[in-house]
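**Student:** Provide a 3D model corresponding to the input given below.
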Amino acid sequence: MEGLVNAIVNFSNWLWGIPMLVILVGGGLFLTIYLGFFQFRYFGFIMKQTFGKIFDRSHKGEGTVSPFQAATAALASTIGASNIVGVPVAIAFGGPGAVFWMWITALIGCASKFCEIVLGIKYREKNELNEYVGGPMYYLSKGLKAPWVGTLFAFFLMLEIVPSVATQTVSLVQTAGTIGIPSWATGVIIAVLVGIVVYGGIKRITQVTEKLVPFMATLYVVGAIIIIIINIKNLPGVIAMIFKHAFTPAAAKGGFAGAAIAQAMRWGIARGVYSNEAGMGTAPIAHATAVTDHPARQAMWGVFEIVVDTLIVCTVTALVVLTTGLYETIPAAEAASIPARAFQQLMGNTLGGGIVTLSIFLFVLSTIIVIIFYGEKQAEYLFGIRFSKIMRVVYLVAIFLGAYGGIEFLYNFLDILLATIIIPNMIGLIVMRKEVRELKDEFFRNPNYYPRSNTK
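**Tutor:** This is a model prediction of the structure:
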């Protein structure tokens, strides 16, 4: 058994090295070029239509929830504990230059996320409850004209959610344990809270995420910005280091072992890929429920998500790590603790540690709520609404098992299962790229959607 586990782990590590980075980043770069670098050309307009429309309640078109609610549901899945603990690990092994490559990967990923949301809206359907449903399982089946590919995507994502929920729960248990809450209590609390939300369906989920996501992101970002301001004298040098060491090796200093250019690229690209889920096919499941008058309009919220998740939340974490200089004094093995230590250093153990602990708790809790919804939609696609309710119970049980332990073996399959949904999704996006470009052009060439004043 141990030999099998080691073989699985080794294969997973290889798969999530160069192969998956090539598929996700290479595919995103290809789509960026094919779509005419739209995320750069129309960036200002996209920000006006997203950040500028957060409080707008007048929406044209059909759908189940508001565009912002759909976006916060997708964001709830992407903004997780790794935004706090994953970034310092990337810097510890890749150096300051890793941050530059994280930014580049995020900007490229905008094209992949735009494509999958456009297709998610185009091929969405109404279910038995008269709610809109969509995602890769629908556009791979109908758009790619390969029902078996859509079925495989849905099946593997449905399975992937089980260990994913359990691993997220472990993060919460570990976080709660730092303030003395026992594992069993954490498991009960999480299962009850998540159960109350997910049993209300997509409308209740989005009602929760539209309030929870802005609160938890603001809480953490404001705290991080305060730390950056306290260390503002170091900021110019940090920015210079980020750009310098993206193209030159970073020398060892203190507890930092140094990093070559290849390491900066590897860790920065990996963090950019993992943080915003661009190309993974999960975001369009949430966005397919949105009220919208055109697929491209809702797809702009995908760019918004990447800006919030990677260019804001991950970036402030990186600047906290770098401006405080803690990455040079804390060993790489303990890098994940750097943000918490930075907060505690400035605000004291109770307040500083409390903010990071609460942030991680809310980040992970919101992720669990939304990924269970994703899993239910796969079960619904495969076997109907009744079976999706059975899977809901399975996922809630996985929360308990994750809290108590006992299904750690499944964690070894997590990355492999994730690869089985990413590969067909990215292939589908590339094959159906012409449909996306036609809809993108239709939107930006229509003055009713994109006023001529925006071209000046």
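**Student:** contacts, neighbours, all on C-alpha from now
**Tutor:** Fine.
**Student:** check contacts around Cys175.
**Tutor:** For residue 175 the amino acid is Thr, not Cys. 357, 360-361 (CA atoms under 8 Å, 6 or more residues apart in numbering).
**Student:** tell me the contacts of Met216?
**Tutor:** 359, 362-363.
**Student:** Kindly indicate the member of these with the most neighbours.
**Tutor:** Using other CA atoms under 10 Å as the neighbour criterion, Phe363 leads those with 28 neighbours.
**Student:** Now it: which helix or strand?
**Tutor:** Using DSSP states H and E, the element containing Phe363 is helix 338-383.
**Student:** Can you list the residue ranges for strands in the stretch 1-150 of the chain?
**Tutor:** 125-126, 132-133 (DSSP state E, counting those that start in this stretch).
**Student:** and the closest residue to Phe93 other than its chain neighbours, how many neighbours?
**Tutor:** Distances taken as CA to CA, 6 or more residues apart in numbering put Ala259 closest to Phe93, at 6.5 Å, once the chain neighbours are dropped. Neighbourhood size, Ala259 [other CA under 10 Å]: 22.
**Student:** can you pull the contacts of Ala259?
**Tutor:** Counted by CA under 8 Å, 6+ apart, Ala259 has contacts 93-95, 249-252.
**Student:** I'd like the structure of this one too, to check against the first:
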Amino acid sequence: MALIESINSAINGFVWGVPMLVLLVGTGILMTLRTRGVQFRKFGYAMKNTIGKIFHKTKAGKGEMTPFQAMSTALAGTVGTGNIAGITTAVTLGGPGAIFWLWVTALIGMCTKYAEVTLAVKFRERNKHGDWVGGPMYYIKNGLGKNWKWLGILFSIFAALAAFGIGNAVQVGNIVTSVNDVIVAFNPGFSEESQSIVNLVLGIALAVLTAVVLFGGIKRLGAVTERLVPVMALIYIVCCVIVVIYYADTLPAVFHDIFVGAFSPAGVTGGACGSMILCITWGVKRGVFSNEAGLGSAPMAHATTSETDPVKQGVYGIFEVFVDTIIICTLSGLTILCAAKGAGLDLNYGTEGDTGLNVAAFGTVFGDQFGSLLIAVGLALFAYSTVLGWALYGTRACEFIFGAKAIRPYQIIFIIIIVVGATMDLGLAWDIADTLNGLMAIPNLIAVIALSGVVVRETKRHFANKAEAKKIEEESKQ
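**Tutor:** Next up, the predicted model:
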């Protein structure tokens, strides 16, 4: 374990160094400039054609999901423990200013995600089962050409392995930890031996539930995420809003700390978080970990859509980042920061905060027992949805490398890892997940930059056609 930690630490320091931050943010800035800020210019259009059509009934054919189901599956993969535990870690290690850099990452990341989704639908293909398959490996192969297929294979290797960490062990580990916190809150004498038994039982139960959904095919996965994601997001958002409103008088001071701390973290945290680079790094890392813009994971879900216009599905990428980071992550951060100001909650800056702080923040309003229950429910729903989303991503990545014959063996291994993840050390899992995130992003961002011209052409085509259609409609009314 010590050797693995040492190797991972060395690789992590490289892939999450300044060059990676420049590549991630730089790609977002490039796409924003080349599309003339499509995420800002067409934000209203994106909201109208995503959340505005949530209750519209759409049918999907064999081997595909409706546009909303595809987006829900993508959100299932992104809305996970990063939205709760990840944000707490960013704030305690980077200071309140990390929230500011989280916002910057999200605003730029909206365009990166838009580009990824557009390319995924543009260059997708049908597999031997008739299912739509797509993502970075396919827009590398079909967009850059077969001579670049090796880059797609490289991405797929990282994605298939990352699914075991970011999309499985980390999520399951946080579920069992939060459940144990609830049990301890109601039963302080709960022994470690009993916790181990509970962890194993939970791991087996989650493995069975995942198998039922996963083996049911793409249709069942879409049907589950379509219902699970909106419900879980709404429950968590409402609870966070209640806490923030309860401490509403602290909001001016909290936003002061966020904006000042972004550039001078030492002045806000009493020197515990004194590096601006560290503040930026944690804000960007947790922003990317949360919304996955630039990683290339979500496009694999969006590629399953029944929507044929790449840009129409692309705007779901804008909406996805907005909900995941601007709304949910911000509320997570505000909840603990408001509780710290209003109730004296000790965030212990400079240390790696965990969900215990989230529980304590909710506990100041709802009571300790109910607070731990809220976090447990929120984490369980968020994490389980992420497991489902990443089960699809890992499967698609493995299929690209080895073909359809590898799908079922990979899924079986993925399900076994769920049980293993219920009893493993979370610290190393987080670190490995961070490393694999960075490694995934490199081939994907290379492809996005190389194919940026395609995104620009598709964007111009789509909105030119919309303008022409509107003009014809207006002339017909005269």
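**Student:** so which of the strands of the stretch 1-150 of the first structure comes closest to Gly63 of the first structure?
**Tutor:** Gly63 of the first structure lies closest to strand 132-133 among those, at 6.2 Å (CA to CA).
**Student:** Next, the mean deviation of that closest one compared to the second structure.
**Tutor:** For strand 132-133 of the first structure, the mean deviation from the second structure after alignment is 1.1 Å (mean CA distance after the TM-score superposition for the first structure).
**Student:** Touching that strand from outside, list them.
**Tutor:** Under CA under 8 Å, 6+ apart, the answer for strand 132-133 of the first structure is 63-64, 124-127, 285, 288-290, 377.
**Student:** what do you get if the cut-off is 7 Å, keeping everything else the same?
**Tutor:** 63-64, 124-127, 285, 288-289 (CA atoms under 7 Å, 6 or more residues apart in numbering).
**Student:** Now do it: which range of the second structure does it align onto?
**Tutor:** Using TM-score structural alignment, strand 132-133 of the first structure corresponds to residues 132-133 of the second structure.
**Student:** and that stretch, how far from the chain's centre?
**Tutor:** 21 Å (CA atoms, centre = their mean, to the nearest Å).
**Student:** cool, stretch 128-147 of the first structure as well?
**Tutor:** Per CA atoms, centre = their mean, the centroid offset for stretch 128-147 of the first structure relative to its chain is 22 Å.
**Student:** if I line the two up, what does Tyr395 of the first structure land on in the second structure?
**Tutor:** By TM-score structural alignment, Tyr395 of the first structure lines up with Phe414.
**Student:** average distance between the helix or strand that that match is a member of and the first structure?
**Tutor:** Using DSSP H and E, Phe414 of the second structure maps to helix 407-421. For helix 407-421 of the second structure, the mean deviation from the first structure after alignment is 0.9 Å (mean CA distance after the TM-score superposition for the first structure).
**Student:** what comes up buried for that helix?
**Tutor:** 407, 410-411, 414-421 (16 or more other CA atoms under 10 Å).
**Student:** re earlier: mark which of the contacts of strand 132-133 of the first structure are part of helices, please.
**Tutor:** Among the contacts of strand 132-133 of the first structure, DSSP state H puts Ile285 in helices.
**Student:** Switch the contacts of strand 132-133 of the first structure over to TSV, and while doing so, append distance to Val118 of the first structure to every line.
**Tutor:** Putting the contacts of strand 132-133 of the first structure into TSV (distance: CA to CA, whole Å) gives the following:
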residue	distance to Val118 of the first structure
Gly63	14
Thr64	17
Arg124	10
Glu125	14
Lys126	17
Asn127	19
Ile285	11
Ala288	9
Thr289	12
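**Student:** Emit the PyMOL select command for whichever of the contacts of strand 132-133 of the first structure are buried.
**Tutor:** In PyMOL, a selection of the buried entries from the contacts of strand 132-133 of the first structure looks like this (16+ other CA under 10 Å):
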select buried, resi 63+64+124+125+285+288+289
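**Student:** Return the closest of the contacts of strand 132-133 of the first structure with respect to Ala81 of the first structure.
**Tutor:** Nearest member of the contacts of strand 132-133 of the first structure to Ala81 of the first structure, counting by CA to CA, is Ile285, at 21.6 Å.
**Student:** Show me what the closest one aligns to in the second structure.
**Tutor:** Using TM-score structural alignment, Ile285 of the first structure lines up with Met300 in the second structure.
**Student:** What is the neighbour count of the counterpart of Leu172 of the first structure in the second structure?
**Tutor:** Using TM-score structural alignment, the partner of Leu172 of the first structure in the second structure is Ile175. Burial of Ile175 of the second structure is recorded as 29 neighbouring residues (other CA under 10 Å).
**Student:** and Ile175 of the second structure, what element?
**Tutor:** Going by DSSP H and E, Ile175 of the second structure is part of helix 170-186.
**Student:** What residues sit buried inside that helix?
**Tutor:** For helix 170-186 of the second structure, using 16+ other CA under 10 Å, the buried residues are 170-185.
**Student:** gap between stretch 421-433 of the first structure and the chain center?
**Tutor:** For stretch 421-433 of the first structure - counting by CA atoms, centre = their mean - the centre lies 18 Å from the chain centre.
**Student:** What of stretch 248-266 of the first structure?
**Tutor:** Worked out by CA atoms, centre = their mean, stretch 248-266 of the first structure lies 26 Å from the chain centre.
**Student:** measure it end to end?
**Tutor:** This stretch, stretch 248-266 of the first structure, spans 14 Å end to end (CA to CA, to the nearest Å).
**Student:** Also stretch 221-240 of the first structure?
**Tutor:** Chord length of stretch 221-240 of the first structure, first to last residue, is 22 Å (CA to CA).
**Student:** what does it correspond to over in the second structure?
**Tutor:** Going by TM-score structural alignment, stretch 221-240 of the first structure sits over residues 237-256 in the second structure.
**Student:** I am finished for the moment; much appreciated.
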